[in-house]
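> could you work out the structure for the sequence below:
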Amino acid sequence: MTQPARPLRVVPGPHPPGPAPAHGAEVLDEIGAFVSRFNAFPDQHCVPTLALWYAHTHAAEHFYVTPRLILSSAEPGSGKTRVLEVAQYLVHSPEMTFSTSTAALFRMINATPITILFDEVDAIFNPKNGGNYEDLRAMLNAGYKRSATIARCVGDAKAMNVQRFAVYAPVALAGIAGHMPDTITTRAITIHMRRRAPDEKVEPFKTRHVEAAAEPLRDKLSAWVGSIADGLDDAEPEMPEGVTDRSAEIWEPLIAIADAAGGHWPDTARAACAHFVAHADPHKGSLGIRLLADLHTIYTHRGADRLPTAAILEALYANEEAPWGDLFGKPLDARRLAKELDRYGVKPTVYKADGKTTRGYLATGETGLADAWKRYLPTEPGGSTA
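From the prediction side, this is the model:
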């Protein structure tokens, strides 16, 4: 017997009856000012993004997707945990966790709408720890969209039923940079935190005082979002130039809320969107995408329409920030290069150069690189490949 998924429902925040909700721009300004008291952020776009993300958790059921929020840093002690600690007093129904099992998480989500605040997630996704995290990764990926469910058998051996658990929920993930699966980062807004400089001062975090100060702000935020929530169902906000596809999908809930808030927020949200999308690592996604991007740079800088394999490898090795000189313990060679590019329909070609027969790769043609560049690399505003 198959049980239907839990129907999505809106659970209003715990705000007392009173006067009409405050103006949205004022509410978001207050949230931003509160967040800024306890963290020093790397740029001006972080605080507005957090304020909008916190707001969207109070109306997640009105959106088709809920963007993941990633807080990463090169080293511990960079303020990631503090962001989550403050967030738990501002988001809808927070569930602060460190190592909850996947089974426990999707049962909690299925029971009632919550916001997951997951700290030290790098310890789970670090392959060196040998942990099996595929179920958690799959749940976080699936729960990005409102229609997502996970099917599980429940009951004993004599009365086994299939139950579909709803897994749609806002999720914030904090951890050391480099260990987050690409399938999650491509569904996320990533804020790269840094350790505070000596001249950057923040207020001490005292739980009792923060909770007391945050409660009226959360209630005000919940009341305002509740007052505009019905209008978010069909919102189709205009995106900044060049923000399309997955990036537009990620930012649509936040920009829709900013448009509803008015004031400076529509412009502020779009500026933040353009900033984070522009600074997203274009090489993320897979080793193959990184290879295509680096090859595009090489061909563009040389103004070439074809290059020998030996020249390509030499240029790849010269990029000290790329992995090609030490790829899993040895340099990228011609065989591995051909294997990586073959997945994209790109194949080596024999051609004449300076009267000699040369084996290399063409930029154009049926098995050239141009088609793969067009399909798999991000584009700049105006349509040119980045």
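> C-alpha from now on. contacts and neighbour counts both.
Will do.
> who are the contact partners of the nearest residue to residue 64 once chain neighbours are set aside?
Leaving aside its chain neighbours, residue 64 sits nearest to residue 146 (5.2 Å; criterion: CA to CA, 6 or more residues apart in numbering). By CA atoms under 8 Å, 6 or more residues apart in numbering, the contact set of residue 146 is 61, 63, 64, 65, 66, 168, 169.
> repeat that with 6 Å
64, 65, 168 (CA atoms under 6 Å, 6 or more residues apart in numbering).
> residue 237 too?
Contacts of residue 237 (CA under 6 Å, 6+ apart): residue 256.
> ok, and what's touching the helix or strand containing residue 301?
Residue 301 belongs to helix 287-302 when assigned by DSSP states H and E. Contacts to helix 287-302, defined as CA under 6 Å, 6+ apart, come from residues residue 283.
> following element in sequence after that helix, please.
Assigned by DSSP H and E, the successor of helix 287-302 is strand 306-308.
> isn't residue 177 right next to residue 70, touching?
No - counting by CA atoms under 6 Å, residue 177 does not reach residue 70; the two are 9.6 Å apart.
> for the comparison step, fold the sequence that follows:
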Amino acid sequence: MIATMNPADLGSMGLIADDPFISDDPVGMPSLSNALYGFDPSGLANRIFRLLKRYIGATDDDLKMLTLWIMHTWVFASLYTTPRLLVTSILPGAGKTTLLEWIGHLGAKSEMLSAISSASLLANLADQGYTLLVDEADRSLRKDNPLAADFIAVVNTGYKKGGSRTIQEPDKKHGWKVVRKSTHAPAVFAGNNPDLPADTRQRCIPVFLYPSDEVEESDWEMIEENDAEYLDLRHDLPIWAETAASAIKPRPTLPESVKGRYREVWLPLARIAQTQSGDWLDTVRRLSAEFVEQAKTDADLGLANDSPHIVLLKDIAELWATQWRTCTFVGSQQMCDALAYGNPTQWGDQQPGGFGRLTAKRLASMLKKAGVEASRNRERTKRGYRFTAFAQAWKTLKIWEALKLEPPTPGTGMGADADASDGSDTSDASIGSTLEGISANISKNDSEPERLEHWAATLSTTADIPDWTALSSDQLQAIRKVKHTGLWLNKTTTELSRRGITV
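Model (predicted):
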């Protein structure tokens, strides 16, 4: 059995090494780091990730960001910047406060702030290196709160090493004295899309939570007494932090697009990731590039602040209950077209702001914030969404009760391949592979414009039309009106021109 040694004893043993995280001996002898610490410091991130996954409802990518951010609270004083964490959700009961509790328990010393009472208190906490955990940030940081500006000033100046703020403190002899406090400290905002200034939001890494029936309840009385994974991490993290400064000093490379403030946000996590075994550094590189791309997309599409995510979830539910009741999978473009037709002022050409029709990219960006992930159909020929992917969000928001609709049961009566209960089916919501299928979805009076446009909106790809020559001219015109992309226009133009109709 190998005894646990204090890293400070290395010198007396003549075992000083440039890198304390020495890999395992190839013949199977325990690593020097295991002997020194009693655990493998390069495996800490994997252990934290596994623990968080048991208790927090979020995507694996967001849990990995959380893992590295928690580790950075132990060594932030050795880092040039400390990125802010923005914990939010569009769904109630997602566990924002629970996550703050986990950060408080696994991170270095912290202070939970459900209200802001004093700028002096904030500066003193930051000066002492506390991680500032701001709960209900959408309320406490409202613009009509006179102390909100002071807190934002502390957070913004404390983003970089050397940041400070001058405050007044009581003095027995002179009444008041002016002192300068360091503000360099980690900070977390948790709330329902808090109204943060643009420069503060740019310093934040967002984490989107969603309610999940698969996570365990965070019963802290039981966790602090019986959860061996948690107790071991609470013991090991301070030990890791004592000697981590040299390991995180090297500056890893990030993708070329991650520069300026984006690099300042992600470099601290990359420095932590490079000390961990596995693909942690590659994950940070991928997520940082996606972060930059997403930030630009959100700005272009008007999603940087508030956006109508709940309206989107309701509209999709209504479409599934009326148009796609037997379908377990709907393609992204088909969903966008149906939404644009059904609610043109929200998702179509009539929406304000000049953002244009809803695109598959914007759809994915909005749904991801509700914990709804895209997938592919069984043949892997089409990207879209399964009915089951929306179940948790709809349940939490009580969508079916609000719409006063009976939830559909996709796949029933369609054979074994259409059983949506396990999410394995990908029965596409298409108009059908025959003209009989098309006719069944439109009015007998196929010259009725609204019915034809409704039918056109349900088409997913041009392959849904097996014989373009069999379509009526009114059907072709309806497709042109609803669809605006090149292939649809080419197909309809060719067929209408063949009939001598100029478009």
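> what TM-score do the two superposed chains give?
Scored against TM-score structural alignment, normalised by the length of the first structure, the superposed chains reach a TM-score of 0.64; 273 aligned residues with a CA RMSD of 2.8 Å.
> from the contacts of residue 146 of the first structure, pick the one nearest residue 335 of the first structure.
residue 65 (40.9 Å; CA to CA).
> which SS class is residue 85 of the second structure?
Three-state assignment for residue 85 of the second structure (DSSP: H, G, I helix; E, B strand; the rest coil): strand.
> got a list of what it touches?
188, 204, 205.
> residues making contact with the helix or strand hosting residue 451 of the second structure?
Secondary structure assigned from DSSP H and E places residue 451 of the second structure in helix 449-457. Outside helix 449-457 of the second structure, the residues within contact range by CA under 6 Å, 6+ apart are 337, 338, 442, 478, 479.
> do a quick rundown of the strands in the stretch 151-300 of the first structure.
For the stretch 151-300 of the first structure, applying DSSP state E, counting those that start in this stretch gives strands covering 161-166, 171-176, 188-193.
> so stretch 335-344 of the second structure matches what in the first structure?
Stretch 335-344 of the second structure corresponds to no residue of the first structure when matched by TM-score structural alignment.
> still on that earlier bit, out of the contacts of helix 449-457 of the second structure, flag the one nearest to residue 260 of the second structure.
Among these, and counting by CA to CA, the member closest to residue 260 of the second structure is residue 337, at 37.8 Å.
> now do the contacts for the closest one.
residue 457.
> for the second structure, just list every one of the strands.
Here the second structure has its strands, by DSSP state E, at 84-88, 110-113, 131-134, 164-171, 175-182, 187-190, 204-208, 329-331, 375-376, 383-386.
> deepest-packed of those, please.
Each of the strands of the second structure was scored by mean neighbour count; the highest is strand 329-331, a mean of 28, by mean count of other CA atoms under 10 Å.
> residue 28 of the first structure maps to what in the second structure?
Residue 28 of the first structure maps onto residue 45 in the second structure, by TM-score structural alignment.
> now residue 162 of the first structure
In the second structure, residue 162 of the first structure lines up with residue 178, judged by TM-score structural alignment.
> quick check: closest non-adjacent residue to its match.
In space, residue 178 of the second structure is closest to residue 168, 4.6 Å off (CA to CA, 6+ apart).
> find the nearest non-adjacent residue to residue 149 of the first structure, please.
residue 166 (4.4 Å).
> so that neighbour makes contact with residue 147?
No - counting by CA under 6 Å, residue 166 of the first structure does not reach residue 147; the two are 7.8 Å apart.
> before we move on, back to that, TSV for the strands of the stretch 151-300 of the first structure, including distance to residue 96 of the first structure?
Shown next, in TSV, are the strands of the stretch 151-300 of the first structure (distance: least, CA to CA, whole Å):
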stretch	distance to residue 96 of the first structure
strand 161-166	19
strand 171-176	10
strand 188-193	19
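> ok, which of these comes nearest residue 270 of the first structure?
strand 188-193 (13.5 Å).
> what range in the second structure matches that closest one?
Using TM-score structural alignment, the partner range for strand 188-193 of the first structure is residues 204-209.
> show me what residue 45 of the first structure aligns to in the second structure.
By TM-score structural alignment, residue 45 of the first structure lines up with residue 61.
> any idea how far that match lies from residue 206 of the second structure?
11 Å (CA to CA, to the nearest Å).
> what touches both of these two?
With CA under 6 Å, 6+ apart as the test, residue 61 of the second structure and residue 206 reach no residue in common.
> what's the distance between stretch 30-47 of the first structure and the middle of its chain?
19 Å (CA atoms, centre = their mean, to the nearest Å).
> same check on stretch 238-253 of the second structure?
For stretch 238-253 of the second structure, the distance to the chain centre is 27 Å (CA atoms, centre = their mean).
> straight-line length of that stretch, end to end?
27 Å.
> what is the neighbour count of the counterpart of residue 245 of the second structure in the first structure?
Matched to the first structure by TM-score structural alignment, residue 245 of the second structure sits across from residue 229. By other CA atoms under 10 Å, 20 other residues sit near residue 229 of the first structure.
> for stretch 66-80 of the second structure, buried residues please.
Of the residues in stretch 66-80 of the second structure, those buried by neighbour count under the rule 16 or more other CA atoms under 10 Å are 66-79.
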